[in-house]
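Novice: Need a 3D model of the following:
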Amino acid sequence: MGGMGSRPRVRAPELRGRGWLNTDGPLTLRDLRGRIVLLDFWTFCCINCLHVLDELREVEEEFADELVIIGVHSPKFAHEADPDALAAAVERYAVAHPVLDDPELVTWQAYTARAWPTLVLIDPEGYVVAHYAGEGHAHAISAMVRELVETHGGKGTLQPGDSPYVPPEPEQTDLRFPARAIALPDGHLLVADAGHHQVVELDGEVVVRRFDGFREPNGLCLLPDDVAAEVGYDVVVADTVNHRLAGLTLATGEVRTLAGDGTQAMQGDGVERLSSPWDVAWWQGNVWVAMAGIHQLWTFDPRTGDVAVAAGTTNEGLLDGPLEDAWFAQTSGLAADGERLWLADAETSSLRYVDAGEVHTAIGHGLFDFGFKDGGRDDARLQHPLGVAVLPDGTIGVCDTYNGALRRFDPATGQLTTIATGLGEPSGLLVDGDTAYVVESAAHRVVEVSLESTGADTGFEARTQRPVTEIGATVELRVPFTPPPGQKVDDRFGPSSQLIVTATPPSLIRGGDGRTTDLVRTLELDPMVGEGVLHVAARAASCDADGGEGAACHMHQQDWGVPVRITPDGEADLVLPLGARAVDS
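Specialist: Okay, the predicted model is just below:
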């Protein structure tokens, strides 16, 4: 299906960037000759990239002597280019391999990466052998590495060795990368302590209790007293990396699974599995869930255990309208305010809300627009916000995470202003009476803040800067996909693939947009529009070639946002590999 065919062997470009983390010094592909190398192009804001980090852990362990994984950090947001922020993220997400810091996207461009995450496999002789985009490729990579081990072991070109990974020195703090806090009836705070994989009860700054049994919990919701009495637990926890909702009984410390089975949901899994739930809030008689991993809002009824999709198509982007048609991008913080549910939509750097069955955007412009600027809808900018709360005066507090700021949005005037700056990645905001607490994730603390103070914004706005692809007015879009070794296309239940194409602005495409099951399509673009972003979402299913009971099946999927410019001499082909073998090695 859309295979790449036989091509000349391509020597992998050398690795270049600003510096290295998790290793004693710079690494070169020449130094790693004899080892299989997997480059993981990632950025720490990206939920799909975080999924891939987890997917690769077993691969890394299985081939510890033969395979070297190198993370190539290629930032989307300005904050992610800060080396201190990157070092914190490498610790936060337990990255256990060397990381190249590539803020200028030098290595990204050398490998023609177009999406986060992108994975490139290099053989022991230094040639590119496979290219993948998106998540769900761990099985394919394992199969390819196993094949390379056999081939190059036989040729004598494989030279197993120790890993160049050098772990950083851990720092001991009471909280580590906390994400959210809620108030308990006795005045204590309950904190989702993501870095310690715990929920922690605080009395002031004193740790009272620690509750174990989680993996990077990010959200907490205290149930109403009558509901808690009926169901037998007090708090719903968004247990993010366990891909589940958990119930916590405060009196006993018991933790139970409410929804999800510990496995990440992929397309077609229904509601039996979850994908990185990030926050939870009580609204209109249900627990609402920010399902960051698939860009949706879900609901959970603690009395019946029913789980349902409430909003979002799983397409990543910013699109308002009826709940079932809306597009989100890494739904994160939630806050209920009467008839409205407010949410921080992190990857679109936007503040949005649900009201009367419709999704609306208060502040925000799209996947690649961000900044730090006060004003109304047209001018104001946020940078990857993760938390929201309703303030005592009815305005909305926003944790503007990557700007290190606390912002205020006034629904009555439509204006965004700045309350405080200089915060360490504020991720959660708690208002308890007249007292407000900010969860400073990167500073590993919860601090009381004044809502009366006023900070000035810095007045910048930006777009994610990536190389623009020059294409013609008529272009053939191809998304190559080759099933992993030992697997075949899985078409048992209908078409095995899907391709969705849209654009910003929509007028960029005159023909060829929409949804089809073919991974090849001709696009007609409008030269009068000139330039924009093509949004391409693809998925393909594969299954063990021998089939039968117990056959392993996998869904491979990715979204691309490709900046393009239409020129008379532009390329007639646009190739976005979903999973393709480059050459025989």
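
Novice: C-alpha only now, for contacts and for neighbours.
Specialist: Noted.

Novice: Just the endpoints, please. Distance across stretch 401-416?
Specialist: 15 Å (CA to CA, to the nearest Å).

Novice: centre of the chain versus it, how much separation?
Specialist: 23 Å (CA atoms, centre = their mean, to the nearest Å).

Novice: how about that stretch: buried residues?
Specialist: For stretch 401-416, the neighbour count (16 or more other CA atoms under 10 Å) marks Thr401, Tyr402, Asn403, Gly404, Ala405, Leu406, Arg407, Arg408, Phe409, Asp410, Gln415, Leu416 as buried.

Novice: Buried ones in stretch 312-331, by neighbour count?
Specialist: Buried-residue list, stretch 312-331, by 16+ other CA under 10 Å: 312-320, 322-331.

Novice: er, stretch 441-456 I mean
Specialist: Ser441, Ala442, Ala443, His444, Arg445, Val446, Val449, Leu451.

Novice: what does stretch 26-37 give?
Specialist: Buried-residue list, stretch 26-37, by 16+ other CA under 10 Å: Pro26, Leu27, Leu29, Leu32, Arg33, Gly34, Arg35, Ile36, Val37.

Novice: how about this one, so we can line them up?
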Amino acid sequence: MSARVRAPELRGRGWLNTDGPLTLRELRGRFVLLDFWTFCCINCLHVIEELRPVEAEFADELVVIGVHSPKFVHEADPVALARAVERHAVHHPVLDDPELITWQAYAARAWPTLVLIDPEGYVVGTYAGEGHAHALAATLAELVPQYRERGSLQPGDSPYVAPAPRDSDLAFPAKAIVVEDLLLVADAGSRSVVALRDGAVVQRYGGFAEPNGLCLLPAAVAAEVGYQVVVADTVGHRLWGLDLGTGESRVVAGDGRQWMQGDPTTSLSSPWDVVWWSGQVWVAMAGVHQLWTFDPVSGDVEIAAGTTNEGLLDAALPDAWFAQPSGLAVDGDRLWIADSETSALRWVQAGDGPRETWQVHSAIGLGLFDFGFRDGDRERARLQHPLGVAVDDEHRVLVADTYNGAIRRFDPATGLLETVAVGLAEPSGLVAADGWQVVESGAHRITPLVEETAVPDEFEARTQRPVTELGAEVSLRIPFTAPPGQKVDDRFGPATQLIVTATPAALLRDGEGRGVELGRELRLDPTVGEGVLHVAARAASCVIADGEGAACRMHQQDWGVPIRITADGPAQLVLPLGGTDA
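Specialist: Here you go, the predicted model:
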């Protein structure tokens, strides 16, 4: 760092996974890594998994602290946060920061953001986005001996206290399907697929990292490939084929690595749901905001829709934007989508022409930062992070409105959304069995849908984050330094990429588009006044091997920065991608 910056103290509402409040002062002598996250964010969930090997390797020298800084209203509920910490097996202390006090103290601008603090209480590195675990490991490998030699590193025990183990048949069930007389449940919390008959467990299929979606194949296809059910293993970045007869399962797509920009489709990124449509398995690839397809017979995996840009943009399949698609349901030539991070209900309309010409439409939802709980038409209606969809016999769409704890119903004929049930604990899926059954994830159960006439308490909200004031002409900088022992290697082509867009589009007069430099001059329109800058950056850092080979890692982050244009606003916007000098 050009100047040593003292790390601000940790402040929030309370703590989880530890016996009492923690302070940086009492953690002096060890490295501290702050992980600013929110449990709706798929990138944040990726980072929790990425950090596990680093936590294990430096268990004596490093304390990881999750700082939970919520995006949605529901995420500010301490009970919901405790559920999320349990579901995602977070094995370090978590600071509950619903008012973003610590978030603002560290000038965080993105979920996730990582801040490394040295044993003397100073910030030594900042990283935005995912893909930084190897950089952190390399940095710690270099710094640990230095601080040990100067006597300021004093290894100690972890302040983590594990919660009591859960004793229940189901743990955070995600989706369910009917297979003959069985209800098959993707049980995310137990890392298994559970078969129920009359509510009792008759079989449990294990081996998954975190199953969330299930798809029953047509009988002829199942007979040809030797399995009946496709399982979306979200944390494992795989699709599995499950043979219910033998109980055996095998990986049918995905190599277990998280797909990053430039990778082939042999890797996947957090597949969340799967459904059979148009002769293939369609995959809600939540980790990269796309829809993919998988052909069980040929084994082919293809990208079907989405650019990887996160947002809500209706267009032909290759040009549309999604935001963590997490639920799929079929109604003839329509594929319905619960697009969770935009709190949206959307659909793909199949046509007579090539798939590339099929169109994406939005029924409910405005964008990344608008959500709520209201019935009505598209202009008025609001959802809050829905994870599941289903279609009834009248072609109406049932929505598991997860963060509102409700089941909503959308009628395509009228364009109206109505609430049919409230008071549920994070419903994440629906299944037609003896009427409709709700997968009530937060209550660890499958429960019958009982329609109600009560009108819920309605609200409309926008994500509340500090607005950044800027002048009309802005120099955008994305600082990045390669980890120790690596460098940005452009011998075989550009190693960096920067994409800049805005909502509304008129906010940007100049500077929109894609380039390879991690910096750009922007001209903003003062007459628009305010909006959101969407900035996506990535950089590849490589260890140069003997000869021409290189082992490379990708660092990437998307920022959605709320801005307001003022006459005397700053002329520079700095969004660190990562590094000890960033």
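
Novice: Any chance you could compute the TM-score here?
Specialist: Once superposed, chain against chain, the TM-score is 0.97 (TM-score structural alignment, normalised by the length of structure 2); 575 aligned residues with a CA RMSD of 1.1 Å.

Novice: Closest one of the buried residues of stretch 401-416 of structure 1 to Leu343 of structure 1?
Specialist: Phe409 (12.2 Å; CA to CA).

Novice: If you drop the residues flanking it in sequence, what lies closest to that closest one?
Specialist: Leu416 (4.5 Å; CA to CA, 6 or more residues apart in numbering).

Novice: Am I right that that neighbour is in contact with Phe372?
Specialist: No. At 10.4 Å, Leu416 of structure 1 does not count as touching Phe372 under the criterion of CA atoms under 8 Å.

Novice: what ranges do the helices span in structure 2?
Specialist: 42-57, 78-87, 101-105, 133-149, 219-225 (DSSP state H).

Novice: would CSV of the buried residues of stretch 441-456 of structure 1 with distance to Gly136 of structure 1 be doable?
Specialist: Shown next, in CSV, are these (distance: CA to CA, whole Å):
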residue, distance to Gly136 of structure 1
Ser441, 29
Ala442, 29
Ala443, 33
His444, 32
Arg445, 35
Val446, 36
Val449, 42
Leu451, 44
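
Novice: and those residues, which of them are in strands?
Specialist: Among those, the ones falling in strands (DSSP state E) are Arg445, Val446, Val449.

Novice: Do you have the strands of the stretch 201-350 of structure 2 handy? List them.
Specialist: With DSSP state E, counting those that start in this stretch, the ranges of strands along the stretch 201-350 of structure 2 come out as 211-216, 229-233, 238-242, 249-253, 271-277, 280-285, 290-294, 301-305, 325-331, 334-339, 344-349.

Novice: Serialize these to a markdown table and add fields for distance to Arg538 of structure 2.
Specialist: Listed next are these as a markdown table, based on distance: least, CA to CA, whole Å:
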| stretch | distance to Arg538 of structure 2 |
| --- | --- |
| strand 211-216 | 28 |
| strand 229-233 | 26 |
| strand 238-242 | 24 |
| strand 249-253 | 26 |
| strand 271-277 | 22 |
| strand 280-285 | 19 |
| strand 290-294 | 18 |
| strand 301-305 | 20 |
| strand 325-331 | 22 |
| strand 334-339 | 24 |
| strand 344-349 | 27 |
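
Novice: Pro576 of structure 2: which of those is closest?
Specialist: Per CA to CA, nearest to Pro576 of structure 2 of these: strand 290-294, 25.7 Å.

Novice: Identify all contacting residues around the closest one.
Specialist: 253, 280-285, 300-308, 321-325 (CA atoms under 8 Å, 6 or more residues apart in numbering).

Novice: what's that strand aligned against in structure 1?
Specialist: The aligned range for strand 290-294 of structure 2 in structure 1 is 296-300, by TM-score structural alignment.

Novice: circling back to that earlier point, most widely separated two among the buried residues of stretch 401-416 of structure 1?
Specialist: Every pair of the buried residues of stretch 401-416 of structure 1 checked by CA to CA; the farthest is Tyr402 and Asp410, at 20.9 Å.

Novice: how about Ala326 of structure 1, what's its partner in structure 2?
Specialist: Aligned partner of Ala326 of structure 1 by TM-score structural alignment: Ala320.

Novice: Quote the end-to-end distance of stretch 372-390 of structure 1.
Specialist: 21 Å.

Novice: Check the gap between Tyr402 of structure 1 and Gln330 of structure 1 for me.
Specialist: In terms of CA to CA, Tyr402 of structure 1 sits 15 Å off from Gln330 of structure 1.

Novice: if I pick the residue nearest the centre of structure 1, what's in contact with it?
Specialist: In structure 1, the C-alpha nearest the mean C-alpha coordinate belongs to Ile47, at 1.2 Å (CA atoms, centre = their mean). Contact analysis of Ile47 of structure 1 by CA under 8 Å, 6+ apart lists Ala292, Gly293, Gln330.

Novice: Which of those are still contacts in structure 2?
Specialist: Contacts from the contacts of Ile47 of structure 1 that recur in structure 2, judged by both residues aligned by TM-score structural alignment, their matches' CA atoms under 8 Å, are Ala292, Gly293, Gln330.

Novice: I figured the first one hits Trp278, correct?
Specialist: This means Ala292 of structure 1. Yes. Here Ala292 of structure 1 reaches Trp278: they are 5.9 Å apart, a contact under CA under 8 Å.

Novice: Now do the same for Leu15 of structure 1: its match in structure 2.
Specialist: Aligned against structure 2 - with TM-score structural alignment as the criterion - Leu15 of structure 1 pairs with Leu10.

Novice: circling back: which neighbours do Ala292 and Trp278 of structure 1 share?
Specialist: Thr331, Ser332.

Novice: My guess is Lys487 of structure 2 contacts Cys542. True?
Specialist: Yes. Taking contacts as CA under 8 Å, Lys487 of structure 2 lies within contact range of Cys542: 5.5 Å.

Novice: Looking at the two, which is more packed in?
Specialist: Cys542 (21 against 15; other CA atoms under 10 Å).

Novice: ok, and what's touching stretch 12-24 of structure 1?
Specialist: 26-29, 87, 96-107, 110-111, 122, 126-128, 164-168.
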